[in-house]
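Chemist: Task: produce atomic coordinates for the following.
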Amino acid sequence: MLIVHDEFDVDDDPARIDRDAVWAYLSTDAYWGRWRSRAVVEQQVSGAWRVVGMYERQTGRMVGFARALSDGLALAYLADLYVLEEARGRGLGKELVRAMIDLGPGAAFRWMLHTKDAHGLYKQFGFEPPDDTYLERRAKTA
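Modeler: Got it, this is the predicted structure:
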């Protein structure tokens, strides 16, 4: 799938993902990802059900990324979505979310995610606080 957005392309081809760019962002800028090693990030990207990248059309540089975990049938988890600081403010985050959850094979799935600061973005796509049927076991700390 290739979606054109102004001067950017959104693509779900896993071979096109710039893993160095993903590592650079998650290891330095992502409050949720700095604890991971390069090997962990590589394994997460490789094992993802789906990955989506946002690319500058002129240069091919990846400026945004998202990955998802899924059973491939009914349930998916959105993770590691980001847009580089210099590319923000143009609706690219919305395009990444839309490409991942509305335009892909999981459009009818139940989607989950965690965020500390992007509630407004995800609310536009129907994300809301869980109902009373949802429980979560948080990660154990050492």
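
Chemist: Only C-alpha atoms from now on, for both contacts and neighbour counts.
Modeler: Will do.

Chemist: For the most centrally placed residue in the chain, which three-state class applies?
Modeler: Centroid check for the chain by CA atoms, centre = their mean gives Ala66 as the closest residue, at 2.0 Å. Of the three states, Ala66 takes strand according to DSSP: H, G, I helix; E, B strand; the rest coil.

Chemist: Could you also give me the structure for this second sequence? I'd like to compare it with the first:
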Amino acid sequence: MDIDFDDDRARVQRDAVWRWLSTEAYWGGWRTRDDLEAQLDSAWRVVGVYRRDTGEQVGFARAVSDGVGFAYLADVYVVGEHSGRGARAAHALAHDRRGSGRGLPLGALHPRRAQPLRAVRLRGSR
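Modeler: Model prediction:
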């Protein structure tokens, strides 16, 4: 099954992100839906992971940053059979060669099960 990584904020399926983070994420249980909405709105970058055949969102990552020298990666997940591809979304957030992310080092990621980061191309990236 093919998947796409996309950094279009408008494509993020907020209900899907909320559902996963509020029920599955060991780190996400403290926040309210309003908290998550504020975090999504103020994120420096977001990347959704989508099934190509259905458009269903199956993963997500967001980053906060000062835009100059530091980016903190947060809320990285990929569901079920797509697991293992979350690191690619994280890499896309940290190392996309377009726009303000160009060359900015990834500052921190603290998952229990970190996967190696691998290069991925965002749709429309050069």
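
Chemist: so the residue nearest to the centre of structure 1 touches Val52, yeah?
Modeler: Yes: judged on CA atoms under 8 Å, Ala66 of structure 1 makes contact with Val52 at a distance of 5.3 Å.

Chemist: what is in contact with the two at once?
Modeler: 96, 100 (CA atoms under 8 Å, 6 or more residues apart in numbering).

Chemist: And the strands in structure 2, which stretches?
Modeler: 3-6, 45-51, 57-65, 71-78, 106-108 (DSSP state E).

Chemist: List the buried residues in the shortest one.
Modeler: The reference is to strand 106-108 of structure 2. Leu106 (16 or more other CA atoms under 10 Å).

Chemist: again, but for the first one
Modeler: Neighbour-count burial for strand 3-6 of structure 2, with 16+ other CA under 10 Å as criterion, is recorded at 3-6.

Chemist: just these now: which is nearest His82 of structure 2?
Modeler: Lowest distance from His82 of structure 2 to those (CA to CA) belongs to Ile3, with 8.4 Å.

Chemist: mind checking what the closest one lines up with in structure 1?
Modeler: The equivalent of Ile3 of structure 2 in structure 1 is Phe8 (alignment by TM-score structural alignment).

Chemist: cool, and Ser65 of structure 2?
Modeler: For Ser65 of structure 2, the residue aligned by TM-score structural alignment is Ser70.
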